[in-house]
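Visitor: Sequence and predicted structure, then a few things I'm wondering about:
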Amino acid sequence: MSKAEPERFLLYIDILGFSEMTKNDPRKVARTYSILNKLNAHKDDAFKTIVFSDTVLVYNPREARNDEERNFFVWYLTEFAEDLYHKLVGQDIWFRAVLLAGDFHHYRLENVECFYGMALIQAYLAEKRLPMMGLALHSSCLPYSRFFRLAPFADDFSFVYLSRPLEYLHEASGDQYPVPSSIVSDHSPNLPEGVRYLSDIYRLMRSHDDPIVRAKALTTWDFHARRYPGMVAALIANDFDLGALAPPGTWADESKALEDNIKYYKRAGAGTEMSMSFTNRRTTKPKRSPREDR
């Protein structure tokens, strides 16, 4: 008897360092929740999102009926992780996530919200033992994965490269740098974001006080260094200056947009009830992000 095709998929996200954040920087907790509140996952009726403490669950309440729908669910759940990656770049807030197929149930009683299932248990156990940052994809989702580069990781999981602009430039350049500006196209407008992410991971790997954090950053860095050796070598040699990859000024506008976005999300959570509980003075409500849909 053939194995039944999966009908439900679960994205399990853990915000790393949440306990220390709560003890030492509670305003960052308010910022984290405000960022989570802006995730694209909330805007799509095909998915449900649950947030509790340092955990985010996103899943498809309606069961997948065919491979086309399975492709869609895995694609969009991966993009939800990518969206969180975009929003957290430059914030010194990190996450680890797993995406898998399996049984998951979520419903409400009069006074209780219930969520349970083997997918939740498997995701929880897997996430805790994967020494990495970013997203890992379970083999149950591999037949339906599209548009993202993967690399074998541990057991039944693959590492997901969430920065598609880095992947595009790598493919277009043959991993030889710097490249002429003519190679750079609309496919890599967010490349400064990917470089900032690499720079921050490198800093964590080299200088963070906690050896566990350093180990997670090292694993994440190693995946990128093995996939993009020429790019990584050029960036390290030039202190992560974008001029190491293309002529100076190639991504000037994109770099400015990235800095504006980082500043915007640095202010996220200001003026909320949680933030106000940490201070007696009111703060200015943050403006809209230049990247948010209008």
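Guide: All right, it came through fine.
Visitor: from here on, contacts and neighbour counts on C-alpha atoms
Guide: Will do.
Visitor: does Leu11 sit in a helix or strand, and which one?
Guide: Using DSSP states H and E, Leu11 maps to strand 9-15.
Visitor: So which residues make contact with that strand?
Guide: Strand 9-15 has contacts (CA atoms under 8 Å, 6 or more residues apart in numbering) with 54-60, 73-74, 77, 93-102, 104, 119-120, 123-124, 127.
Visitor: by how many degrees do the lengthiest helix in the chain and strand 9-15 diverge?
Guide: Scanning the chain for the longest helix, with DSSP state H as the assignment, gives helix 67-88. Here helix 67-88 runs at an angle of 10 degrees relative to strand 9-15 (axes from the mean of the first three to the mean of the last three CA atoms, to 10 degrees).
Visitor: Figure out how far helix 67-88 is from the centre of its chain.
Guide: 10 Å (CA atoms, centre = their mean, to the nearest Å).
Visitor: go on, stretch 144-151?
Guide: For stretch 144-151 - counting by CA atoms, centre = their mean - the centre lies 15 Å from the chain centre.
Visitor: Alongside the first one, take a look at this:
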Amino acid sequence: MDDKYLLYIDILGFKDLVDNDINKVKDLYQVIASLNVHQHDSFKAIVFSDTILIYNNFPTPDEKTKAYTVMFLCEFVQDLQHRLIGRNITFRAVITYGQFINYEINQIPCFYGAALIDAYLMEKEIPCTGLFITDRCNASNNIFRTQRYSDDLNFVFVTQNLHRLEYEGHSNGWLINELGLTRDVMAETLHIKFIFENMRNHSNPKVSTKYSATWNLYVNQYPKTLELFEQNSFNLNAIYPEIDWDEWLKLIPEDYSYIQEGG
């Protein structure tokens, strides 16, 4: 079985990390090593340099199995996005389907195939950040909302709690607390703040343009919520005043506490 669903993740700005802060590179690899995918026997992950490849190691003969596979690939990206909060690191990722072969010869890993080449070429042409999915794969996506990006790609919103903010109102903080989603709400809010501040302040115009494109995708999907964020300088207490956000923010490493400045 050579055809697989393939998730291709490119860590952005990796060269600058290697050149300027090797400790952040080590921290990044610790984050990657902690991802949920490594605990899931149905998927395999390959990591090399600034690239993460994740694919299914089981057949997908029916629509239920395809939907299961696509859902988990999106959730793996969501997990990475949450774990990168506060580290000033982001990524661009593509989910595609096609030939992907992986095996070892004398402990040397071999991996290749049309899906890998397609994902690599598609990812390099996207002037944006975040997760993208091909039309074929998106046909099996029944969990995460998407927005058309190009002829064969859709942007995937792995920010389900922002949808709750947008369409269920901003006064149900008690419900978020009861459902145990407080950490996820914080992660999604701070991720959006990270995009906004890099759009406004990044020293490289090409990079800020990529963040601007990402921000616009979120604005189109969550216009009321992002307006609220801007008006309140991304202050989490203004969004859900019922929750003690200061306690949750302590989960973020002190070295990266700057992301709540103004909040």
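Guide: Noted; the coordinates are in hand. From a predicted model like this one, the values you see are computed outputs, not experimental measurements.
Visitor: what's the TM-score for these two chains?
Guide: Remark: TM-score between the superposed chains equals 0.90 [TM-score structural alignment, normalised by the length of structure 2]; 253 aligned residues with a CA RMSD of 2.0 Å.
Visitor: The aligned partner of Arg148 of structure 2 in structure 1: neighbouring residues, count only.
Guide: In structure 1, Arg148 of structure 2 lines up with Pro152, judged by TM-score structural alignment. Here the number of neighbours of Pro152 of structure 1 (other CA atoms under 10 Å) works out to 14.
Visitor: got it, and Asp151 of structure 2?
Guide: Neighbourhood size, Asp151 of structure 2 [other CA under 10 Å]: 8.
Visitor: what does the one 3 residues further on give?
Guide: Using other CA under 10 Å, Asn154 of structure 2 has 21 neighbouring residues.
Visitor: same deal with Leu12 of structure 2?
Guide: If you count neighbours by other CA under 10 Å, Leu12 of structure 2 ends up with 16.
Visitor: If we ignore the residues flanking it in sequence, what's nearest it?
Guide: Residue nearest to Leu12 of structure 2 in three dimensions, not counting chain neighbours: Phe91, with 5.0 Å by CA to CA, 6 or more residues apart in numbering.
Visitor: list the contacts for the counterpart of that neighbour in structure 1?
Guide: Counting by TM-score structural alignment, Phe91 of structure 2 lines up with Phe95 in structure 1. Contact analysis of Phe95 of structure 1 by CA under 8 Å, 6+ apart lists Ile13, Asp14, Ile15, Leu16, Met133, Gly134.
Visitor: let's go with 10 Å and repeat that
Guide: With contact set as CA atoms under 10 Å, 6 or more residues apart in numbering, Phe95 of structure 1 has these partners: 13-18, 54-55, 81, 84-85, 88, 132-135.
Visitor: What is the mean deviation of the strand holding Leu11 of structure 1 from its aligned residues in structure 2?
Guide: Taken against structure 2, strand 9-15 of structure 1 registers an average deviation of 0.3 Å after superposition, with mean CA distance after the TM-score superposition for structure 1.
Visitor: what range in structure 2 matches that strand?
Guide: The alignment of strand 9-15 of structure 1 onto structure 2 (TM-score structural alignment) covers residues 5-11.
Visitor: Arg196 of structure 1: neighbouring residues, count only.
Guide: Around Arg196 of structure 1 there are 18 other residues, counting by other CA under 10 Å.
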